[in-house]
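A.B. asks: After the sequence you'll find the predicted model.
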Amino acid sequence: MNDDNRDQYVADEAARFWEERYRGQGRRWKGTPNVVLAGTVAEMTPGRALDLGCGEGGDAAWLAARGWRVTAVDIAPAALELTMEHAAKAGVADRVTAEVHDLADGFPAGEFELVSAQYLQTPFELPRARVLRAAAHALVPGGLLLVVEHGSLHPWSNADPDTRFPSPEEIYAELGLDPAGWTPERLGTPRREATGPGGQKALVTDTVVAVRRAA
């Protein structure tokens, strides 16, 4: 298998995986926004937001309800259907645009006051540093890139127990951004209580990287 065919195979497999995850299973999550996102943007003036890997649309609908115009992006059409259903129920469907994108192949067009990447982690190959670098360049002057990732394993996770999670400093360094144009506003590893599929509770770590483009 040559490199081009392999890349297409991985892309197709990833699309099928996420489509099957969101198709026909109903909602898996509560529909509430990510806590870090809500706290970070609470004092921001609403503008244009890009939600990368929007999933079921909890963040997109919450942002739209607070005056943001949101471009919600996911590789799975089923996820975008759930997002628009959520937005419609919240009465903000006119403020949300859904776009199918495989971020391994390209990046959405446009400029944004906020780019949100909440748990943009996948079992498939994804050039994450390249994606997040493109996200930083998609910001308008003064705009904010907010990245929140899993920084530890959930006790109920099926992932490799030896999984290593990069530090926020490592994630930021991989972006290779010019310090004259972008500034890290937050590099942190907050702890939170998570709830598993069986209702079990556990303290887990998130990794937070917030980057501001120079005004």
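C.D. replies: Structure's in. What do you need? What you see is a predicted model, and the numbers here were worked out from it, not measured in a lab. Numbering: from 1, shown residues only.
A.B. asks: rest of the way, CA atoms for contacts and neighbours
C.D. replies: Fine.
A.B. asks: after the longest helix along the chain comes which helix or strand?
C.D. replies: Longest helix in the chain, counting residues (DSSP state H): helix 3-22. Using DSSP states H and E, the helix or strand that follows helix 3-22 towards the C-terminus is helix 35-41.
A.B. asks: Please enumerate residues in contact with that following helix?
C.D. replies: Residues outside helix 35-41 that contact it (Cα atoms under 8 Å, 6 or more residues apart in numbering) are 116, 146, 148.
A.B. asks: Please repeat the previous calculation with a cut-off of 10 Å.
C.D. replies: Contact with helix 35-41 is made by 32-34, 59, 62-63, 66, 114, 116-118, 144, 146-148, 190, 192, 206, 208, 210, as judged by Cα atoms under 10 Å, 6 or more residues apart in numbering.
A.B. asks: of these, buried ones?
C.D. replies: Among the contacts of helix 35-41, those scoring as buried are 33, 59, 62-63, 114, 116-118, 144, 146-148, 206, 208, 210 (criterion: 16 or more other Cα atoms under 10 Å).
A.B. asks: In strands, which of the residues you listed fall?
C.D. replies: 114, 116, 117, 118, 144, 146, 147, 148, 206, 208, 210 (DSSP state E).
A.B. asks: Below is structure B, check it against A:
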Amino acid sequence: MTHSFDKDYWERHWEQSHGDASADAGGTPPNPYLTREVGGLEPGTALDAGCGTGAEATLLASYGWQVTGVDISGAALAKASERAAEQSVSDRLTWVEADLTVWEPGHRFDLVATSYAHPAMPQLAFYERISEWVAPGGTLLIVGHLHGGAATGNGHTPPAEATITLTDIKERLGSSVWRIETAAEQPRTMAGAGGRLHELRDVILRATRLR
């Protein structure tokens, strides 16, 4: 089955998630790689591309970053705003409802991060697009689903068009522009709806923009 990943798709996704208390995506914790990969960086300006319900964006704000969270879904951003208020970091967050395939930020950021975002464009082209928004000396952090790596235990497998390989991403980042700091494929177990455990197989890439 091919997924469109357009605005209608994501609005349905988040509205359905929020309608089921046992699957409330608003309570989903940030991915564990964020602290590991950027916890030691000096806070500056950050973009969370495809921020969903704001787990990663609010964590960055709690570290002192001034964060812009962009998502195509108004339903997701409403939950993200609630989360930020609950954690008392709203003053360090700006939420933007926009389609990242056409949106332009107008400036670059010290950090551009994306976690499992799936836009209505090829996955690698999306990563290449958002990488242009990293300022020289800044950081790009990509967390995605490994191609061929099923999420097991809850009957869900990421659609093929939403997966990537580490090699594919690295080939898109030229060595004259980027220095790769972290490049890993890693499994992890997390709790899904109803507390059931399932395994994710992730791709994690962190790179520094040289110029």
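C.D. replies: It's in. On a predicted model such as this, the values are computed, not experimentally measured, just so you know.
A.B. asks: quick one: which two of the ones in strands among the buried ones among the contacts of helix 35-41 of the first structure are the most distant?
C.D. replies: 114 and 206 (19.7 Å; Cα to Cα).
A.B. asks: Quantify the burial of residue 126 of the second structure by counting its neighbouring residues.
C.D. replies: 17 (other Cα atoms under 10 Å).
A.B. asks: picking up where we left off before, take the ones in strands among the buried ones among the contacts of helix 35-41 of the first structure and lay them out in TSV including distance to residue 42 of the first structure.
C.D. replies: Below are those laid out as TSV (distance: Cα to Cα, whole Å):
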residue	distance to residue 42 of the first structure
114	12
116	14
117	17
118	16
144	13
146	13
147	16
148	16
206	19
208	16
210	14
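A.B. asks: Over in the first structure, tell me which residue corresponds to residue 207 of the second structure.
C.D. replies: In the first structure, the residue matched to residue 207 of the second structure (TM-score structural alignment) is residue 211.
A.B. asks: Skipping adjacent residues, who's closest to that match in space?
C.D. replies: Nearest residue to residue 211 of the first structure, sequence neighbours excluded (Cα to Cα, 6 or more residues apart in numbering): residue 184, at 4.3 Å.
A.B. asks: wait, is the one you found part of a strand?
C.D. replies: Yes: under DSSP: H, G, I helix; E, B strand; the rest coil, residue 184 of the first structure sits within a strand.
A.B. asks: wait, what's in contact with the equivalent of residue 76 of the first structure over in the second structure?
C.D. replies: Here residue 76 of the first structure is matched to residue 73 in the second structure, going by TM-score structural alignment. The neighbours of residue 73 of the second structure, taking Cα under 10 Å, 6+ apart as the test, are 6-15, 50-53, 96-99.
A.B. asks: Among the residues you listed, name the buried ones.
C.D. replies: Buried among those (16+ other Cα under 10 Å): 7, 10-11, 13-15, 50-53, 96-99.
A.B. asks: Between these, which sits nearest residue 85 of the second structure?
C.D. replies: residue 53 (12.5 Å).
A.B. asks: Under the alignment, what does residue 126 of the second structure map to in the first structure?
C.D. replies: Match for residue 126 of the second structure (TM-score structural alignment): residue 131.
A.B. asks: and the aligned partner of residue 188 of the first structure in the second structure, how many neighbours?
C.D. replies: Alignment note: residue 188 of the first structure maps to residue 184 in the second structure; criterion TM-score structural alignment. Residues contacting residue 184 of the second structure under the criterion other Cα under 10 Å number 13.
A.B. asks: before we move on, what about residue 104 of the second structure?
C.D. replies: Counted with other Cα under 10 Å, residue 104 of the second structure comes out at 13.
A.B. asks: Spit out the contact partners of it.
C.D. replies: Here residue 104 of the second structure is in contact with 98, 129, 130, 133 (Cα under 10 Å, 6+ apart).
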